[in-house]
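**Q** no FASTA, just this:
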């Protein structure tokens, strides 16, 4: 799943390629992905892209008076081309959920963008709105980690108001925008905090450590992502992970074996020595330890 750094990379890439381009064609081939009906998506055709913004894990293509917003969910991705096909896509006949064509001046005047989604569980979402705040997921987002108002006191208030385990809270988009399964693992490892720690139990010293880890981990990942093409971002993310997706491998900090806790549809990874005082977390949702 693309998270804040990868979405920031996509937004930066699209901004350099699409700003000033005119939308020439939109094809929606998965109507399950289209979440809005008014205005119609065809109303975007003929409009100029004036900017590209990121809201948490959402990307917003702005035009004069209208926005095309998308969320790639777990298995979605973006494919950009400077040799777009003119073929008409058939409804539900490929992994392409939406295709946009653009025209710009200069070389490679015609460019294209596909939103694709692998697998059978379809969660990719597309919105055509007059204001991005009309997208429910954007309107409900918590503070962005890079917003100037997201300081230690803000994080302390968020944690103090929740009895949730810190791993789940970091992934909660209504609490903090943009962090998902992978980067929550990485942040907690950097902060040396158990994923099962209860958010409201943190004292101010622990909040400061967590706040610093959020900015260090996400900041480094954004720096790596921005400037890369979409096709490079997945591998860039994978190579930057220290514990996420590395169960059974040595921790790069202490060389202990990275462990995993599996749930019904996801898993987390952590280092016992760095995060749980050497204790192995039980492989179930309850925050108990194996004896």
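**A** Received it, and whenever you're ready, just let me know what you need. This one's a predicted model, so the numbers in the text were calculated from it and none came from an experiment.
**Q** CA atoms for contacts and neighbours, from now on please.
**A** OK.
**Q** mind checking what helix or strand follows the helix or strand containing residue 154 in sequence?
**A** Here residue 154 sits within helix 152-160, counting by DSSP states H and E. Scanning forward in sequence from helix 152-160 by DSSP H and E, the next helix or strand is helix 166-171.
**Q** same for the helix or strand that comes right after that following helix, what does it pack against?
**A** Heading C-terminal from helix 166-171, the first helix or strand you meet, by DSSP H and E, is helix 181-191. Using 3 or more Cα pairs under 8 Å, 6 or more residues apart in numbering; DSSP states H and E as the contact criterion, the neighbours of helix 181-191 among helices and strands are helix 166-171, helix 204-225, strand 267-270, helix 272-275.
**Q** strands of the stretch 51-200 of the chain, start to end?
**A** Read by DSSP state E, counting those that start in this stretch, the stretch 51-200 of the chain holds these strands, from start to end of the chain: 58-63, 67-71, 76-81, 96-103, 110-117, 125-129.
**Q** ok, which of those strands comes nearest residue 207?
**A** Across the strands of the stretch 51-200 of the chain, residue 207 has its closest neighbour in strand 58-63 (26.8 Å, Cα to Cα).
**Q** the closest one vs strand 67-71, what angle?
**A** Strand 58-63 and strand 67-71 are oriented at 160 degrees to each other (axes from the mean of the first three to the mean of the last three Cα atoms, to 10 degrees).
**Q** ok, structure two:
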């Protein structure tokens, strides 16, 4: 699943290529991906991309009104009154902003084209959920592999109109040590779960929570109210260092390279059975119904191997 560093990389990639361009067309390939119906995605056509932002794991293509009818820039001399196209009522002002908000979920991704294929999308015929064409011929597809379709596309006037965005927790860059201590003390839960809770800290998922806990030398099942000042400080440092390094690794990379860059940067996540790069012990795994975590026993659990089942005895 793309997490904060990869989504930040995608936002930067799109920002450099799409800002200032107008959306020429939006084509829907999978109706199931659309989570809002008004405005429709086609309402983005003719609007200009003004920014590309990120909220946690959400990608946000921000658009503003396009040029006046006929392509004249604001401030140009108007033509004869009879040249103004459009039926009565077309002079209503466009919304100041419309946001194309995207959550890529577990198997979603963004595929960029310098020249978008000319053929129109055929719904249900490919993994493409949405295609956005820009006025210079470039654009992108939102794709989703597999049969479990969870990619989510919203077209809204404000990001906060999407409840999952409105309830996001603190961004890691804004997470002070004092605030982290308060979050740890708020309720007694496994630290792995706290890191992944988007309403607590926005943007961290399964992969980077594994990496953070390895860097902090902590069991994924450690209970948050057991954390003393030293443990809290180690966790805070690890969050900052791991995510800053991942964001730096993603910066400037083409969208197609971000997944591989993420995999190469992992020390324990996705490396079950391989040697820990810190101590050389074997990286172990705990599997759950639809996910798994990885950890190093020597670095994180005082040499204890966690039972590979959902009801593992928790380590304190």
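**A** That came in fine, so what should we check first? In this text, all values refer to a predicted model and were calculated from it rather than measured experimentally.
**Q** would you list the helices and strands packed on helix 181-191 of structure 1 in a markdown table and tack on mean neighbour count?
**A** Written out in a markdown table, the entries for these read as follows (neighbours: other Cα atoms under 10 Å):
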| stretch | mean neighbour count |
| --- | --- |
| helix 166-171 | 21 |
| helix 204-225 | 18 |
| strand 267-270 | 23 |
| helix 272-275 | 20 |
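**Q** turn the ones you listed into TSV, columns for distance to residue 145 of structure 1.
**A** Written out in TSV, the entries for those read as follows (distance: least, Cα to Cα, whole Å):
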stretch	distance to residue 145 of structure 1
helix 166-171	11
helix 204-225	7
strand 267-270	21
helix 272-275	22
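**Q** looking at the ones you listed, spot the one closest to residue 123 of structure 1.
**A** Taking Cα to Cα, helix 166-171 is the member of those nearest to residue 123 of structure 1, at 16.9 Å.
**Q** who are the packing partners of that closest one?
**A** With contacts defined as 3+ Cα pairs under 8 Å, 6+ apart, the secondary structure elements packing on helix 166-171 of structure 1 are helix 181-191.
**Q** how big's the offset between the helix it packs on and structure 2?
**A** Following the fit onto structure 2, the mean deviation recorded for helix 181-191 of structure 1 is 0.3 Å by mean Cα distance after the TM-score superposition for structure 1.
**Q** and the contacts of the helix holding residue 154 of structure 1?
**A** 175, 199, 200, 201, 202, 204, 207, 208, 211 (Cα atoms under 8 Å, 6 or more residues apart in numbering).
**Q** residue in structure 2 matching the fourth one?
**A** Pairing criterion TM-score structural alignment: the partner of residue 201 of structure 1 within structure 2 is identified as residue 226.
**Q** picking that back up, let's have the strands of the stretch 51-200 of structure 1 in a markdown table, adding distance to residue 260 of structure 1 and mean neighbour count.
**A** What follows is the strands of the stretch 51-200 of structure 1, written out as a markdown table (distance: least, Cα to Cα, whole Å; neighbours: other Cα atoms under 10 Å):
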| stretch | distance to residue 260 of structure 1 | mean neighbour count |
| --- | --- | --- |
| strand 58-63 | 29 | 23 |
| strand 67-71 | 28 | 22 |
| strand 76-81 | 25 | 17 |
| strand 96-103 | 33 | 22 |
| strand 110-117 | 27 | 21 |
| strand 125-129 | 30 | 24 |
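**Q** those: which one's closest to residue 37 of structure 1?
**A** Using Cα to Cα and comparing those, the one that lies nearest residue 37 of structure 1 is strand 125-129, at 7.7 Å.
**Q** show me what that closest one is packed against.
**A** In this structure, strand 125-129 of structure 1 makes packing contacts with strand 67-71, judged by 3+ Cα pairs under 8 Å, 6+ apart.
**Q** what packs against the strand it packs on?
**A** Judged by 3+ Cα pairs under 8 Å, 6+ apart, strand 67-71 of structure 1 is in contact with strand 58-63, strand 125-129.
**Q** residues near residue 286 of structure 2, how many?
**A** 17 (other Cα atoms under 10 Å).
**Q** same question for residue 21 of structure 1.
**A** Residue 21 of structure 1 is flanked by 22 other residues according to other Cα under 10 Å.
**Q** gap between it and residue 192 of structure 1?
**A** According to Cα to Cα, to the nearest Å, residue 21 of structure 1 stands 46 Å off from residue 192 of structure 1.
**Q** how about residue 47 of structure 1?
**A** Separation of residue 47 of structure 1 from residue 192 of structure 1 (Cα to Cα) stands at 49 Å.
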